[in-house]
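K.L.:
sequence unknown, structure follows:
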């Protein structure tokens, strides 16, 4: 079984998230993509983020009807900040390594990987699927990792990825770039502007029904 883990604040989830997930599922022939909202992001202030409950509900609505997409609240079940290494370890421990994990993230996030908790260990626990986009320079490993860390990974032409000492790979794959951002959706909602076709209809209705992102 090959599973993709896609984390993020999802505030709110939008069509860009869904399209990237679908393309990565297809590229790597994944059995499942698990959407994992961060409960308490170590990179953002809690005051800046909509409650986990609302973000989780929007993710559930967005993926409803797609049998390859599922939801996990694992990061809300833990106290403290939401760290990716703890999430990956949770799935490996729970399923006793009967699954092959592809950790999905954008290239900008990968470039900042050294700011993550225990990032060296994380890179050796699972495969990484780094999303690139047209016009965004693919700097490879040297642009994100120190020289000594990058040297642990050797490019494997057979799979088109960098193989690490534990057999896990770091892949760079270009996906369709939809210029949609959660921050733009929030700002449009605050101003009472249309967010049609930026987020799934069910998510748009949820935002309106619950008066999210509007300034009282």
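P.N.:
Perfect, thanks for sending it. Note that the structure is predicted; figures quoted are calculated from it, not measured.
K.L.:
hey, let's count contacts and neighbours off CA atoms from now on
P.N.:
OK.
K.L.:
which residues in this protein form strands?
P.N.:
2-8, 32-37, 69-71, 100-106, 127-132, 154-156, 161-163, 169-174 (DSSP state E).
K.L.:
who's in contact with residue 104?
P.N.:
4, 5, 6, 7, 128, 129, 130, 131 (CA atoms under 8 Å, 6 or more residues apart in numbering).
K.L.:
how far away is it from residue 88?
P.N.:
11 Å (CA to CA, to the nearest Å).
K.L.:
now the strands of the chain as TSV including distance to residue 25?
P.N.:
Shown next, in TSV, are the strands of the chain (distance: least, CA to CA, whole Å):
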stretch	distance to residue 25
strand 2-8	7
strand 32-37	7
strand 69-71	9
strand 100-106	10
strand 127-132	10
strand 154-156	21
strand 161-163	16
strand 169-174	12
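K.L.:
next one for the comparison:
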């Protein structure tokens, strides 16, 4: 099974998350996309201290009508900082027959060298980097350290590179939806509408739980 992985705090999940998951699912021919809800991300704190269970619930109601989308709570099972390389290893153990496609934004790809054991990540999964035309100031591959660049070979187009493990590094141009969880939380705190930024069931859950209000 070809499985996409889209990780995040999803605080809250919004339409840009859903759209990129759908675009990667279609472009890469994925059978499903797992929305990997972060429990204790090492590089950021959970804004507004929204509990894991609540963020997971927002994901579940947001994707309920999509048969190829599923929520993944694996990080909740492992307390402490959750590093991507460790989570990928656990997913391999849980789904040994799956071929994984880890979806990250261009900003996250740019920061990849700061991640724990980042050189192992392309060995564990295909990497799909969602970026926008003109967003990068340099060639995307040049953002990786030279030692890691040498593990890839050019294949057919500058948007697709082959890792020595056999996995792919794919640069996918995404539809631009300038939506952020930070902006959504601010709108809620200001008692303004967030409809058409997040799915309606998520709006209802935020209102019911009185999330993000100061």
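P.N.:
Yep, it's here. If you're wondering where the values come from, they're calculated on a predicted model, not measured in any experiment.
K.L.:
redo the contacts of residue 104 of the first structure as CSV? Include neighbour count and distance to residue 92 of the first structure.
P.N.:
Compiled in CSV, these are given as follows (neighbours: other CA atoms under 10 Å; distance: CA to CA, whole Å):
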residue, neighbour count, distance to residue 92 of the first structure
4, 26, 13
5, 24, 12
6, 19, 15
7, 19, 16
128, 24, 15
129, 25, 17
130, 24, 20
131, 24, 23
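K.L.:
which among these gets closest to residue 152 of the first structure?
P.N.:
Nearest to residue 152 of the first structure among the contacts of residue 104 of the first structure, counting by CA to CA, is residue 128 at 14.6 Å.
K.L.:
spit out the contact partners of the closest one.
P.N.:
By CA under 8 Å, 6+ apart, the neighbours of residue 128 of the first structure are 102, 103, 104, 105, 169, 170, 171.
K.L.:
most neighbours out of those, which is it?
P.N.:
residue 102 (27 neighbours; other CA atoms under 10 Å).
K.L.:
what's the match for that residue in the second structure?
P.N.:
Taking TM-score structural alignment, residue 102 of the first structure has residue 101 as its aligned residue in the second structure.
K.L.:
surely its match and residue 123 touch.
P.N.:
No - at 11.4 Å, residue 101 of the second structure does not count as touching residue 123 under the criterion of CA atoms under 8 Å.
K.L.:
burial count for residue 158 of the second structure?
P.N.:
Neighbour tally, residue 158 of the second structure, other CA under 10 Å: 12.
K.L.:
of the strands of the first structure, which is nearest residue 44 of the first structure?
P.N.:
Nearest of these (CA to CA): strand 2-8, 11.1 Å.
K.L.:
once aligned to the second structure, how far is that closest one on average?
P.N.:
Here the mean offset of strand 2-8 of the first structure against the second structure after fitting is 0.4 Å, by mean CA distance after the TM-score superposition for the first structure.
K.L.:
so which residues make contact with that strand?
P.N.:
21, 25, 29-38, 99-105.
K.L.:
and for stretch 81-94 of the second structure?
P.N.:
So stretch 81-94 of the second structure is contacted by 38-42, 74-75, 98, 115-118, 120-121, 124-125 (CA under 8 Å, 6+ apart).
K.L.:
ok, stretch 207-216 of the first structure next?
P.N.:
Contacts for stretch 207-216 of the first structure (CA under 8 Å, 6+ apart): 186, 187, 189, 190, 191, 192.
K.L.:
roughly how far does the match of residue 102 of the first structure sit from residue 63 of the second structure?
P.N.:
19 Å.
K.L.:
go on, residue 1 of the second structure?
P.N.:
On the measure of CA to CA, residue 1 of the second structure and residue 63 of the second structure end up 20 Å apart.
K.L.:
which residues touch residue 199 of the first structure?
P.N.:
Per CA under 8 Å, 6+ apart, neighbours of residue 199 of the first structure: 12, 13, 14, 15.
K.L.:
over to residue 127 of the first structure?
P.N.:
So residue 127 of the first structure contacts 100, 101, 102, 103, 168, 169, 170, 171 (CA under 8 Å, 6+ apart).
K.L.:
take those residues and write them to JSON lines, including distance to residue 145 of the first structure.
P.N.:
Formatted as JSON lines, the contacts of residue 127 of the first structure follow (distance: CA to CA, whole Å):
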{"residue": "100", "distance to residue 145 of the first structure": "23"}
{"residue": "101", "distance to residue 145 of the first structure": "21"}
{"residue": "102", "distance to residue 145 of the first structure": "19"}
{"residue": "103", "distance to residue 145 of the first structure": "17"}
{"residue": "168", "distance to residue 145 of the first structure": "16"}
{"residue": "169", "distance to residue 145 of the first structure": "14"}
{"residue": "170", "distance to residue 145 of the first structure": "12"}
{"residue": "171", "distance to residue 145 of the first structure": "14"}
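K.L.:
now do residue 94 of the second structure against residue 119 of the second structure, distance only.
P.N.:
For residue 94 of the second structure relative to residue 119 of the second structure (CA to CA), the value is 22 Å.
K.L.:
looking at those two, which is more packed in?
P.N.:
Counted by other CA under 10 Å, residue 94 of the second structure and residue 119 do not tie: residue 119 has more neighbours, with 18 against 11.
K.L.:
and the helices in the second structure, which stretches?
P.N.:
15-28, 52-62, 84-94, 106-110, 121-124, 146-149, 181-189, 200-209 (DSSP state H).
K.L.:
I'd like to know which elements the first one is packed against.
P.N.:
Taking 3 or more CA pairs under 8 Å, 6 or more residues apart in numbering; DSSP states H and E as contact, the helices and strands that helix 15-28 of the second structure lies on are strand 2-8, strand 32-37.
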